[in-house]
Every structure is written in structure tokens, then in C-alpha cells.
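Engineer: sequence first, then the predicted structure:
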Amino acid sequence: MSGAQVLPLRPMTVGELLDAAASLLRAHWKPLLAGSFALAAVEQVFMTWLRLSTESALTPRYRGDVMGDPAVVWLWMIVGLTTEIIVITLLAVPASRAAHATVLNRPAPTFTDLFLRRVPWGNVLGVVAILIPLAAFTAAMCGLPWFVLYAFVGLIVPVMIIDGASFGAAVGRGLSLAGRAGARAAFVRVLGYCSWMLVRLAITCGAWAAADEFASYSAILEGNLLLVLGFAYLAINTMAYAMLACLDAVTLVETRIRTEGLDIVLTRAAARGDTPNLAPPMMLVRPPYGGPPS
């Protein structure tokens, strides 16, 4: 499958962006899903431990209580939203490397290419370190400010990988790109997340309903609902996190095509027989991390 078939080098509709993200994941599914599964497994081990250790606090203390301590659910939400934004940010690294190779129509990169070779993990972890307190704080504010944060930080790591930006430049440029064209990239990111959130909500409601209906007949469900949910979340999150990371990478490329004429740069380089440099004009002095120096 050629790069143009995976990621069309033209402005796309929102539906086409989602299709392109799915195509990118399909083209590199083995390393991307492997990395997503590993991170999602660590997340669910921690989250399941947290849920099990605080489960007793949810037991109603007297008739009329919906739950014993609503603050526990709030804690679950804060920790869960924080871990989710961390995992997706980390997965943006291999997804952006895959998008970089796809745009340049290079052979499919290996696991080492996507995760290890010339990856500025120090800078990426610096972004994560900034996001952890911001995500926890915004999630604690009833969750709504968290969606604003999530909407605008998604392009920072793709800018760092595809554009070859330094830490400070990546933060500023990532936020700027997310706000371009009426914050279109930010809207796309929230739309992708909400689509996955609805799937997880359906799984959660279905699990609770099944527990109420069948717990007395099922040795698996009775007393182990949170463990069952943990495995269900692991399965859906493995796919969702990889897909959302691919959506971030694809959205960066499409935003640059829409607002900076990246497709023209690629077409002119192909006509000259040159290897295109994906760095924006103000960063041409720095070769992108995803490819060889120009």
C-alpha cells in the first residue's frame, strides 16, 4: 500500500481524517498495537488495583444512599483521565514516526524505527511531566476543562517528531496548529476521543447490567466485576489508544497541508527528485527526527 493510499496528501474532511488514521494503524498495526497493549496493560493494572482497593467505600451506608463516598468515583475519574492523556501522548511518538515514513513513501518502519531510533524521548517525557499535573487539575474541575486541555495538546509530540521541533518550539507550535482554522484540529481530537468514550461507556453500562442480572448465576461475575471490567477496558483501550495516536499524527499532516501547503512542498521535491524535508520553513536548519538530515 502506497503512502498516498494510506494518507492522502490533500485537505480532508473529518470523516476522511478518521479513515486515514485507521489506514495508518492498519499499515503499521503490529508495532503500534504492541506498544498500545503494553501501555494499556500497565494502566489497567494500576487502575484495577485502585478500584479494588477503594471499592468498599462505594458501598451505601444507609438506605437511600446511591453510593457510600462519591469522592472515590471522582478520584477514579481524575486518575483515569490523567493516565489516558499520558498513554496517548507516549503513543504519538511511534504513530508520528509511522506517519512520517508514510508521507515520504518509505518502507514500513520496524518496531525499533518507531520506538527507539533517534527518538527524542527526553523531550517527550518532558511534555508528559508538564501534562500530568495539568491533566489531574483539569480533571478535578468536573472533567470539562480536561477536554479543553486534551483538545489543544495533541499536536505537540507529532510536531516534535515530524517537524523536528525542539521542546519549546514544539509546545508553542503544537498549540498554535491546534487552534488554526477555527480550532479544527482541536475539534477533531475531541471528536475522536468522544467516539471511543461512548464505546467504553456502553461496555461499562452493559457490564453493570449483566452483573445485576446474572451475578447470582455466574461465578465469574459475582465479586469480580471490576476485574472483568479491567480486561474489557484493556481490550478496547489497546485499539482506541493506538487509533487516537494515529489520529493526532494524521491531523498534524493534514493541518500543515491545509494551512502551510505541505503537499506543494512534497510535490516540488518529488519533481526535482529530492528527498523532501518535512520541517516547516522556520525550522529548516534542524532535520526532522523522523528522517535523515537534508
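Structural biologist: Here it is on my side, so go on.
Engineer: from now on I want contacts and neighbour counts done on CA atoms only, so please keep to that.
Structural biologist: OK.
Engineer: thought residue 43 was touching residue 83?
Structural biologist: Yes - judged on CA atoms under 8 Å, residue 43 makes contact with residue 83 at a distance of 6.7 Å.
Engineer: now residue 124: how far from residue 184?
Structural biologist: Residue 124 is 24 Å from residue 184, where distance means CA to CA, to the nearest Å.
Engineer: and these two? Which one has more around it.
Structural biologist: residue 124 (20 against 16; other CA atoms under 10 Å).
Engineer: spit out the contact partners of the more buried one.
Structural biologist: Residues in contact with residue 124 (CA atoms under 8 Å, 6 or more residues apart in numbering) are 90, 157.
Engineer: same check, this time on residue 269
Structural biologist: For residue 269, counting by CA under 8 Å, 6+ apart, the contacting residues are 275, 276.
Engineer: give me the element it is part of.
Structural biologist: Residue 269 is located in helix 262-272, with elements delineated by DSSP states H and E.
Engineer: what comes up buried for that helix?
Structural biologist: Neighbour counts over helix 262-272 (16 or more other CA atoms under 10 Å) mark 262, 263, 265, 266 as buried.
Engineer: kindly report the same for stretch 110-126.
Structural biologist: Quick answer for stretch 110-126 (16+ other CA under 10 Å): 111, 113, 114, 115, 119, 120, 123, 124.
Engineer: now the third one, nearest residue through space, not along the chain?
Structural biologist: It stands for residue 114. Nearest residue to residue 114 in three dimensions, chain neighbours excluded: residue 94, at 4.5 Å (CA to CA, 6 or more residues apart in numbering).
Engineer: against residue 276, how distant is the one you found?
Structural biologist: 20 Å.
Engineer: look at those two and report which has more neighbours.
Structural biologist: residue 94 (30 against 17).
Engineer: sec struct for that one, please.
Structural biologist: Assigned with DSSP: H, G, I helix; E, B strand; the rest coil, residue 94 falls in the helix class.
Engineer: how much space separates it from residue 224?
Structural biologist: 35 Å.
Engineer: go on, residue 26?
Structural biologist: On the measure of CA to CA, residue 26 and residue 224 end up 34 Å apart.
Engineer: and if you look at residue 210?
Structural biologist: For residue 210, the distance to residue 224 - CA to CA - is 12 Å.
Engineer: same thing with residue 163?
Structural biologist: 47 Å.
Engineer: show me which of these two is the more surrounded one.
Structural biologist: residue 163 (27 against 14).
Engineer: shouldn't that one be in contact with residue 262?
Structural biologist: No - counting by CA under 8 Å, residue 163 stays clear of residue 262, with 11.2 Å between them.
Engineer: got another, please set it beside the one above:
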Amino acid sequence: MNDSPGWATPGSPSDGQGSEADRPAAPPAGDGKWSAAQPPPGQWSSPGTTPPPPAPAPAPPAPPSRPAGWGSYDSSSQPGGQQPGGPYGYPGAPGGWGGPPPAAKPGVIPLRPLGLGEILDGAVSTLRGHWRSVLSISLVVAALCQIGLLFVQRATVDSALLSTGRRPTDAELADQLGNTAFLYGAQYFLEALGLFLVTALLAPVVSSAVLGRTSTVSGTLKAVRPLAPRMIGLIAFLVLGALAAAFVPALPGILTGNVTAAALGVPVGLVLLAWFYVTFVLAPPALMLERGSVTDALKRSAKLVRGSWWRIFGISLLTWVLRTITAGIIVMPFAGIALFLAPGGFSGLLDGTAATSWTFLIITALGGIIGSAVTVPMQTGVTTLLYVDQRIRREALDLELARAAGQGGAGPVTGG
């Protein structure tokens, strides 16, 4: 995206604080009963003479200018922390110069720091307004991942099922735990692979949606093609790092047959996985929109997340929960059809034989493809909008976006 608004050169952080020279002069001391025209102390004239005219009061400082469409204001630059429009905080209040104009919204989000509802709404609006590009890309990725998962399930589901005929030994429990970990690890590997890949591929689409521009599949692929090697390297690092964080703590217990050690390693792995995912979740959009190296994208993600880890974690977790529920609702009818057509029916589901049949696996995989194609873009859209939001908060990216969208600026900013 060579016409992306300022992605390639991140802006310098701005704290929005005014200097001492910009602050208005303090009012003269007194009890409020003396006229403002009284001469300053030490300059009283002798009786019978005309006092000199008072010095004109200094003009109040002009309010800081912002581009049209800016919808927020830093109250720290006003005396007493007051908002524009006087102490009452609304346009036309006594003593004020009027309230700030509403934020510009050329696309799916307003160009200002975003709230949770605006991020979720922006992700859904991107899916709805750019559905051809979004669904074309996500459907292909979801199909490839589900086909891979289909063969993994068929090869490992037998060994991952627990036998109900007798009590298994500790060694058998450890083996079954290892097989189950491999099955779910492969499932997570493919899901994370698809999630990171769709996030990277759809980042240009979300960028266009933010600016109110249209997008096409060919245009998106053209923008992504030069970054394909770096994208593959970044996704490989993220997926392998996430798998290592999740399963390495439980690996010693699995290898030694110690069920207790393996079970204790599971919560440790979940904590490490959450830290790793949130710290580097913004790396795919950073790579595709800033067009730097893999290392630069990882550093950018860690820098943007720093200080906002819990906020990004909460929004990402909530989005994942919503996506999982929605995907489950979509897959449920397919699971019912698969259960009806699979050998053994409901009894086969209870004893595990249905889960090993190709009929059951293929029909549920079709449901998984449709569910992932519809819901994964929502998660990836939230991730890209979180990247945009963090840059707005840290680097005033909204000014670049407003100029690129033609709202109070000279035109688009070209990326490097």
C-alpha cells in the first residue's frame, strides 16, 4: 500500500502538554473589590495629579489549532484543566470559545482514540462493507487450515480417546495426555497459523476501510506480494513461539510419564501463551502497513503494547469469546447433520467411533470452514484496529489519517 497514510514512518510521540510560555498569565492578586484599572503598587501619584493610565491587560493566548474533524482536546493546556467552552464543558458556555468539532469519520471508525464499541463496530463494518475481499481471502485460508486439521484428527483421534473398559495406568495416562496435547497442539497450530495469516493479508483492507476507500482482492494481493517472504517468516516465528510458550512447561512431565508434572505445566503454559500472544499480536499489521523487517515489526508491537497490555488482552479475549460462540452456532447444524449420517449415530458419538469416521469429520470440517471464514475476519479486524488505535494514542496517527482522507490536509501520505 504505497498510498497508505503515514504507515511507513511512525510519528514521534506527543504528550500534548503546553509549555509555560503558552499558559495565560495569572490574575492579579486581591480581594476582588478593587477595580482592574488600579495602578500597580509603588506607582501611586502625588495628591492633585492625574494618575497615569493603566497598562493594557495582556491578550489571552489563542487556543491551539487542530485540523478540521479533530474530536478531542487535551485539557491540560487550559487553566485549571477546563475544557474549551468554559468551565461547563459545552459549546457556547460563559467565557468559552466553543466546543471541539466532532471527529472526522471518513471510513469505519472516527479519527480519534477508540473505545471498545467503536473497535468492534469498525471490525464488523469492514466485514460488511468489504465482504468480497474479506471473505475471498478468509475462505481460502480457512479451507486450507481445516483440510490440514481433518487429516490430523483422523490420524490421532483414536490414540487420544480414553478407554472406558478399565482404569488406565499412569504410563497410559501420560501417553494419552501426550496424544491429546499433540491433537490440540496441531489444532491450535493451524488455527493460529490461519489467524495470523488472515490478519496480515487483511491489514491493507482494514487500512482502506479506515480511510473510506474501496478494496479489491487483486489490489490487496498486489500490495501483499512484495512482503510475502517477510510475512511468512513473521508468521512462522509467531506460531512456533506460541506453541513453545504453551507446551514447553508441560513437556518434561509428558516425556517422563509424570502426570502431575504435566498437569502443573498446563497453567504455566497458558500464562506464557497469553503474554506472548498479546505482546506480539500487533506485529502482522505493523509489518504489512509499515513495510519494515520482521524484527522491526516485533519491536513495534512490543512498544505499542507496552503500558496497554491489559487493555489489549481484555479486548482480544472478549473478541475471541464472541468469535468462538458465533462459530459454534454456525457449526452446530453441520454437527447435527454429521451425527445423523455418521455410523452409530448418537451412541457412536458416546463411544468415540463417530469421531473417527470420515463422514463425521468431513461434514464438521465444512461447518468449520464456513464458521472460520465468517468469524476470523472479525478477530483480525479488531487486531488491526487496535494497532491503529495505539498509534493514534501514542503518535497522533489520526492527523496523518485525516490528511490522507482529504479532511483538512493536502492529500494522501505516501508510504516508504
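Structural biologist: On my side now, so go ahead. Being a predicted model, the structure only gives us computed values, none of them experimental.
Engineer: follow-up on the earlier one: figure out how far the helix holding residue 269 of structure 1 is from the centre of its chain.
Structural biologist: 29 Å (CA atoms, centre = their mean, to the nearest Å).
Engineer: and for stretch 26-34 of structure 1?
Structural biologist: Using CA atoms, centre = their mean, the offset of stretch 26-34 of structure 1 from its chain centre is 14 Å.
Engineer: burial of the residue mapped onto residue 146 of structure 1 from structure 2, as a residue count?
Structural biologist: Matched to structure 2 by TM-score structural alignment, residue 146 of structure 1 sits across from residue 273. As a burial measure, residue 273 of structure 2 scores 19 neighbours (other CA under 10 Å).
Engineer: isn't residue 273 of structure 2 up against residue 239?
Structural biologist: No - using CA under 8 Å, residue 273 of structure 2 is not in contact with residue 239; the gap is 10.7 Å.
Engineer: what residue of structure 1 is the furthest out?
Structural biologist: residue 63 (41.8 Å; CA atoms, centre = their mean).
Engineer: in three-state terms, how would that residue be classified?
Structural biologist: Looking at residue 63 of structure 1 with three-state DSSP, the answer is coil.
Engineer: go on, residue 307 of structure 2?
Structural biologist: Once three-state DSSP is applied, residue 307 of structure 2 turns out coil.
Engineer: and for it, the neighbour number?
Structural biologist: Neighbourhood size, residue 307 of structure 2 [other CA under 10 Å]: 10.
Engineer: run through who's touching the host helix or strand of residue 350 of structure 2.
Structural biologist: Secondary structure assignment for residue 350 of structure 2, by DSSP H and E: helix 345-351. Outside helix 345-351 of structure 2, the residues within contact range by CA under 8 Å, 6+ apart are 339, 340, 342, 354, 355.
Engineer: next, the buried residues of that helix.
Structural biologist: Quick answer for helix 345-351 of structure 2 (16+ other CA under 10 Å): 345, 348, 349.
Engineer: mind putting these into TSV with distance to residue 159 of structure 2?
Structural biologist: Output for the buried residues of helix 345-351 of structure 2, formatted as TSV (distance: CA to CA, whole Å):
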residue	distance to residue 159 of structure 2
345	21
348	16
349	16
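Engineer: specify which member of these is nearest to residue 415 of structure 2.
Structural biologist: Comparing those against residue 415 of structure 2 with CA to CA places residue 349 closest, at 54.6 Å.
Engineer: if I look at the closest one, how far off is residue 343 of structure 2?
Structural biologist: 9 Å.
Engineer: circling back: now, which of the contacts of helix 345-351 of structure 2 sits nearest residue 159 of structure 2?
Structural biologist: Nearest to residue 159 of structure 2 among the contacts of helix 345-351 of structure 2, with distances taken as CA to CA, is residue 355, at 12.0 Å.
Engineer: count of neighbours near residue 178 of structure 2?
Structural biologist: 23.
Engineer: and it, what pairs with it in structure 1?
Structural biologist: So, by TM-score structural alignment, residue 178 of structure 2 is matched to residue 71.
Engineer: now the helices for structure 1?
Structural biologist: For structure 1, applying DSSP state H gives helices covering 3-6, 14-27, 29-54, 70-103, 111-115, 121-140, 144-153, 156-158, 167-214, 225-260, 262-272.
Engineer: pick the most deeply packed of those.
Structural biologist: Of the helices of structure 1, the one with the most neighbours on average (mean count of other CA atoms under 10 Å) is helix 156-158, at a mean of 31.
Engineer: what about that one, how far off from structure 2?
Structural biologist: Here helix 156-158 of structure 1, set against structure 2 after superposition, deviates by a mean of 0.9 Å using mean CA distance after the TM-score superposition for structure 1.
Engineer: read off where that helix ends up in structure 2.
Structural biologist: With TM-score structural alignment as the criterion, helix 156-158 of structure 1 aligns to 283-285.
Engineer: ok now the helix holding residue 350 of structure 2, how far from the chain's centre?
Structural biologist: Worked out by CA atoms, centre = their mean, helix 345-351 of structure 2 lies 41 Å from the chain centre.
Engineer: equivalent analysis for stretch 327-339 of structure 2, please.
Structural biologist: 29 Å.
Engineer: contacts for it, please.
Structural biologist: Contacts for stretch 327-339 of structure 2 (CA under 8 Å, 6+ apart): 345-346, 349, 354, 359-361, 363-364, 366-368, 370-372, 374-375.
Engineer: if we go to 10 Å?
Structural biologist: 321-325, 340-342, 345-349, 354-355, 357-376 (CA atoms under 10 Å, 6 or more residues apart in numbering).
Engineer: sorry, back to before: ok, the buried residues of helix 345-351 of structure 2 vs residue 213 of structure 2, which is closest?
Structural biologist: residue 349 (48.7 Å).
Engineer: contact partners for the alignment partner in structure 2 of residue 47 of structure 1?
Structural biologist: Residue pairing (TM-score structural alignment): residue 47 of structure 1 is matched to residue 149 of structure 2. For residue 149 of structure 2, the contact set (CA under 10 Å, 6+ apart) comprises 143, 155, 183, 184, 186, 187, 188, 189, 190, 191, 361, 365.
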